[in-house]
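# predicted coordinates and the sequence they were generated for:
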Amino acid sequence: MSEVRLPLEGVKVVELATFIAAPCTARFLADLGADVIKVEAPKGDPLRYTAVNEGRPLDQKENTSYDLENAGKRCISLNTKSEEGREALEKLIADADVFICNWRQGPLKRAGLDWETLHAKYPALVFGYVSGYGEVGPDKDLPGFDFTAFYARGGILGPLRDKKSLPMLTVQGFGDHQVAMNLAAGVLAALYRAKTTGEGDQVVVSLFHSAVWDVSLMLQASQYGSDSCKFPMERWENGNPLTLAYQTSDDQWLQIAMPQYDRHYPVLMNAMGHPEMAENPKFYPQKNLVPNRKEFSEWITNEFRGKTCDEWCKILDAADLPYAVAQNWDTLLEDKQAWASNIFYEMQYSNGNKRTLVRPPVMFKEMGLPEYNRGPYLGEQTESILKEYGYSDEEVAKLLEEGAAIPMDPALRD
């Protein structure tokens, strides 16, 4: 069998970005075969140093967060504020098919890296751009993180909770990864156009817009004024109690998912051992449930509390009713389906530790699974990339001596 050619082999990507969303896009392109050069400042991407936030030891030889977003790339460390460093960056971009960046527009324009400037010089270049709030509008220049632009401003943190509870505990990366894959889709479309017409484009994806898109179904429905869409709400106010999570006697949570209430209600009632409830006109069909939601919510909540999670799983499985146990991260790491479907990868680090890392959620039948390499150390390929772009040994040595380019820390050599 001949070796499978990856779709982006021969495509060159330059990434000038930090943290999660934009780097994650570039990581996905690397998985597809692109040569991705990550350009980092002398101190490196801040994501290299977030270990304390995640309860991990700060060890650059075992940096799971950085590796998740930067696997398969090469890294050059440049001081782009210096004339020589900026010139080296320009050489990389001039040779690239795709440029990915998440700088705010002010610094981007001052550095001559905005779309208009780059498009005039490199008409076929595709520019993938991540922002907090988009390119236009009164808040386009605000700093944006998924905690703020995605969860809060985007209509997730406020509405999606029980009215009597605190907002959810947000975690970093949740919105970023959605932005990353949205941007990847757009970049791939623009790249196809550039390859067929010679005309590049700028692809803009914001955290804010991505969040609004994620809640768009209910956001649109809320315009009709129904109280079943007026989030936040108390659980009993939900228009369909068969799409909620219920606590079991052993303190686990079971999420049931029966959006076709009238179809599933009789089946569920019989499965739960209450055939007398199956035709109860107070709760069935769904139009009769509306004025009786609180009563039914109390009843079904107490029922689920009467059995263990395992007991309910057997009951629901026998009736072929859709549900899932609300897992915590410890159980998810041991999920047999996740391992069987190659969601996880066991990374062997040079310090001797093995850690479970997650693959991007796109699988290909013929191409198979991409090789999962760690992300590059800061400046790991600085010297080799500079030479690749025409710098002599003497010129490289001068750039390093003047601090325009930064080599890898020798202590990191495996």
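That came through fine. Note that the coordinates shown come from a computational prediction; the quantities given were computed from them, not determined experimentally.
# CA only for contacts and neighbour counts going forward, please
Will do.
# which one in this structure is furthest away from the centre?
Residue farthest from the centre of the chain, counting by C-alpha atoms, centre = their mean, is residue 276 at 45.9 Å.
# do you know how far the closest residue to residue 254 other than its chain neighbours is from residue 167?
Computed as C-alpha to C-alpha, 6 or more residues apart in numbering, the closest residue to residue 254 that is not its neighbour in sequence is residue 325, at 4.7 Å. Residue 325 is 22 Å from residue 167, where distance means C-alpha to C-alpha, to the nearest Å.
# residue 255 too?
19 Å.
# do the same with residue 217
Relative to residue 167, and taking C-alpha to C-alpha, residue 217 is found at 21 Å.
# of the two, who's got more company?
More crowded of residue 217 and residue 167, by other C-alpha atoms under 10 Å: residue 167, with 16 against 10.
# can you tell me the SS state at that one?
coil (DSSP: H, G, I helix; E, B strand; the rest coil).
# same question, residue 320
Using three-state DSSP, the structure places residue 320 in coil.
# tell me which element the residue most central in space within the chain is part of?
Centroid-nearest residue in the chain, with C-alpha atoms, centre = their mean: residue 177, separated by 1.1 Å. If you go by DSSP states H and E, residue 177 is part of helix 174-197.
# chain center to that helix: distance?
14 Å (C-alpha atoms, centre = their mean, to the nearest Å).
# other SSEs contacting the following helix or strand past that helix?
Per DSSP H and E, helix 174-197 leads on to strand 202-206 as the next helix or strand towards the C-terminus. Helices and strands touching strand 202-206, by 3 or more C-alpha pairs under 8 Å, 6 or more residues apart in numbering; DSSP states H and E, are strand 126-131, helix 174-197.
# ok, structure two:
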Amino acid sequence: MQKGILSGIRVIDCGTYIAGPASATVMSDFGAEVFKIERPDGGDLWRLFPHLPGTAKSELNWAWVLTGRNKKSVALDLASPEGYEALVRLVKTADVFVTNYQAQLLTKFHLNWDDLRAVNDRLIFAHLTGYGEKGDDADLPAFDALAYWARSGLMTGVTGRDGTPSGPRPGIGDHPTAMALFGAIMLGLYNRERTGRGSKVGTSLMASGAWAHSCDLQAQMLGATFPKPAGPTPINPLSAGYITRDAKVFLLVQLDPDHEFPRLCKMFDAPEMATDPMFATDAARTEHAAELSAILQSQFESKDLSEWRSMFRQYDIKWAPLPLLEEVVNDPQMRAAGAFVQLDYPGHGTIETINSPVFVEGSDKRKPEAAPELGANTREVLRTLAYTDAAIDDMIKRRIAAG
């Protein structure tokens, strides 16, 4: 195998679907040896995603081609003592442990940071969460459609509440691309530790955009056929938006309908709907999408969102509101997740800004400071470089510098 910057690094991908495992995919691209931990019965649910209604269909499993590349699949039942022991032995040899399991699952399988560092104190424990590690919603199940796209307000800002297409919002690609560059910089630093040499690293908006759009692009590269837009009726009513009695919009996402749809029906006090021939299978729900969508909308418009919120939690229904901007900035879960941070701004008191989305336990970030005025630090910095005040004044006068 061709060596890369991360050759010799052993990574355990103990996650599911995309966000956590995709970071391990990136590491594998740079030469890391990645062990994909999967359920013996069916494997990672991401393997099954292309079989859902409303997804692209191709001869090859585009989802797994994309995110499963370069990995070694290790199927273990972590609920069994033997499966757990096998994973622990692997952990002892690993450098990185990546997971996006919910906190209660990590506790159930004894895979918390405290559990694993007891057997390998050099381990990097990378935990991706949907809504952060604190707050009332911290343990809610999440997908990017819910936590990243809907809950963040991006979906509302880009499509409008009625689904009408709109223009891109400011920085919508810049900030994710900045995180890609951050990763590239860290790779450069890591390579310098190994070689003693600096290196040129980089990314581009286009490449980052392709990575963000990679599910559809990968499917297209494999000749997939895409579902046709079905007008006002969603192709898959179990992954669609609905409106409540108080005119609130929310997104419902059920990617494992064999287990999740019966809970939805039970919540409606209509358990028989789950076995109705019109709705009992993916094919049937696709054929009768209009009927199912109408039933779901009639149910959801019978109560306010606040009532559904508690029922969704009771019946373990995956969902997220589609908030307006003013609702997003007042969302207490944003603060609990560390997404917003306060800073003292001269002349304006204490204000809030958006935090960078990377956190390291035991290492606090510096308190944000107000952005400087143009040239505010020119003089002090030039002085540290042995410039005299006269020389600095001359540079400023000649507009070589500003201060």
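In hand now; what should we look at? Everything numeric here is computed off the predicted structure, so don't read it as measured data.
# quick TM-score on the pair, please.
After superposition, the two chains reach a TM-score (TM-score structural alignment, normalised by the length of structure 2) of 0.56; 246 aligned residues with a C-alpha RMSD of 2.5 Å.
# ok so, going back, run a quick neighbour tally on the counterpart of the residue nearest to residue 254 of structure 1 in structure 2.
Using TM-score structural alignment, the partner of residue 325 of structure 1 in structure 2 is residue 321. Using other C-alpha under 10 Å, residue 321 of structure 2 has 23 neighbouring residues.
# does residue 321 of structure 2 touch residue 247 like I think?
No: between residue 321 of structure 2 and residue 247 there is no contact under C-alpha atoms under 8 Å: 11.5 Å.
# now do the contacts for the residue nearest to residue 254 of structure 1.
Residue 325 of structure 1 makes contacts with 252-255, 309, as judged by C-alpha atoms under 8 Å, 6 or more residues apart in numbering.
# what do you get for residue 187 of structure 1?
Listed by C-alpha under 8 Å, 6+ apart, the contact set of residue 187 of structure 1 reads 98, 126-128, 203.
# now structure 2: which of these match?
Contacts from those that recur in structure 2, judged by both residues aligned by TM-score structural alignment, their matches' C-alpha atoms under 8 Å, are residue 203.
# got TSV for the contacts of residue 187 of structure 1, with distance to residue 330 of structure 1 and neighbour count too?
Below are these laid out as TSV (distance: C-alpha to C-alpha, whole Å; neighbours: other C-alpha atoms under 10 Å):
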residue	distance to residue 330 of structure 1	neighbour count
98	38	30
126	40	30
127	39	27
128	35	26
203	37	21
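# list just the nearest of the contacts of residue 187 of structure 1 to residue 372 of structure 1.
Of all the contacts of residue 187 of structure 1, residue 372 of structure 1 sits closest to residue 98, with 21.9 Å by C-alpha to C-alpha.
# in space, what's closest to the residue nearest to the centre of structure 1 - neighbours in sequence excluded?
Setting aside the residues directly before and after it, residue 177 of structure 1 is nearest to residue 21 in space (C-alpha to C-alpha, 6+ apart), at 5.7 Å.
# over to residue 255 of structure 1?
Nearest in space to residue 255 of structure 1, with sequence neighbours left out and distances taken as C-alpha to C-alpha, 6+ apart, is residue 245 at 3.9 Å.
# what's that neighbour aligned with over in structure 2?
So, by TM-score structural alignment, residue 245 of structure 1 is matched to residue 241.
# and the host helix or strand of that match, how far from structure 1 on average?
Element membership of residue 241 of structure 2 [criterion: DSSP H and E] is strand 239-243. When structure 1 is superposed, strand 239-243 of structure 2 averages 1.4 Å from its matched positions, counting by mean C-alpha distance after the TM-score superposition for structure 1.
# against which helices or strands is that strand packed?
Packing partners of strand 239-243 of structure 2 (3+ C-alpha pairs under 8 Å, 6+ apart): strand 249-253, helix 289-300.
# now what about the next helix or strand after the first one, what contacts it?
Sequence order places helix 257-267 as the next helix or strand after strand 249-253 of structure 2, per DSSP H and E. Around helix 257-267 of structure 2, the neighbours that count as contacts under C-alpha under 8 Å, 6+ apart are 238, 254, 271-274, 281-282, 311, 315-317.
# give the ChimeraX command for selecting the buried subset of the residues you listed.
Buried residues among these (16 or more other C-alpha atoms under 10 Å), as a ChimeraX selection:
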select :238,254,273,274,281,282,317
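# let me have the contacts of helix 257-267 of structure 2 in TSV, extended by distance to residue 345 of structure 2.
Listed next are these as TSV, based on distance: C-alpha to C-alpha, whole Å:
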residue	distance to residue 345 of structure 2
238	46
254	44
271	56
272	59
273	56
274	56
281	57
282	54
311	42
315	45
316	42
317	41
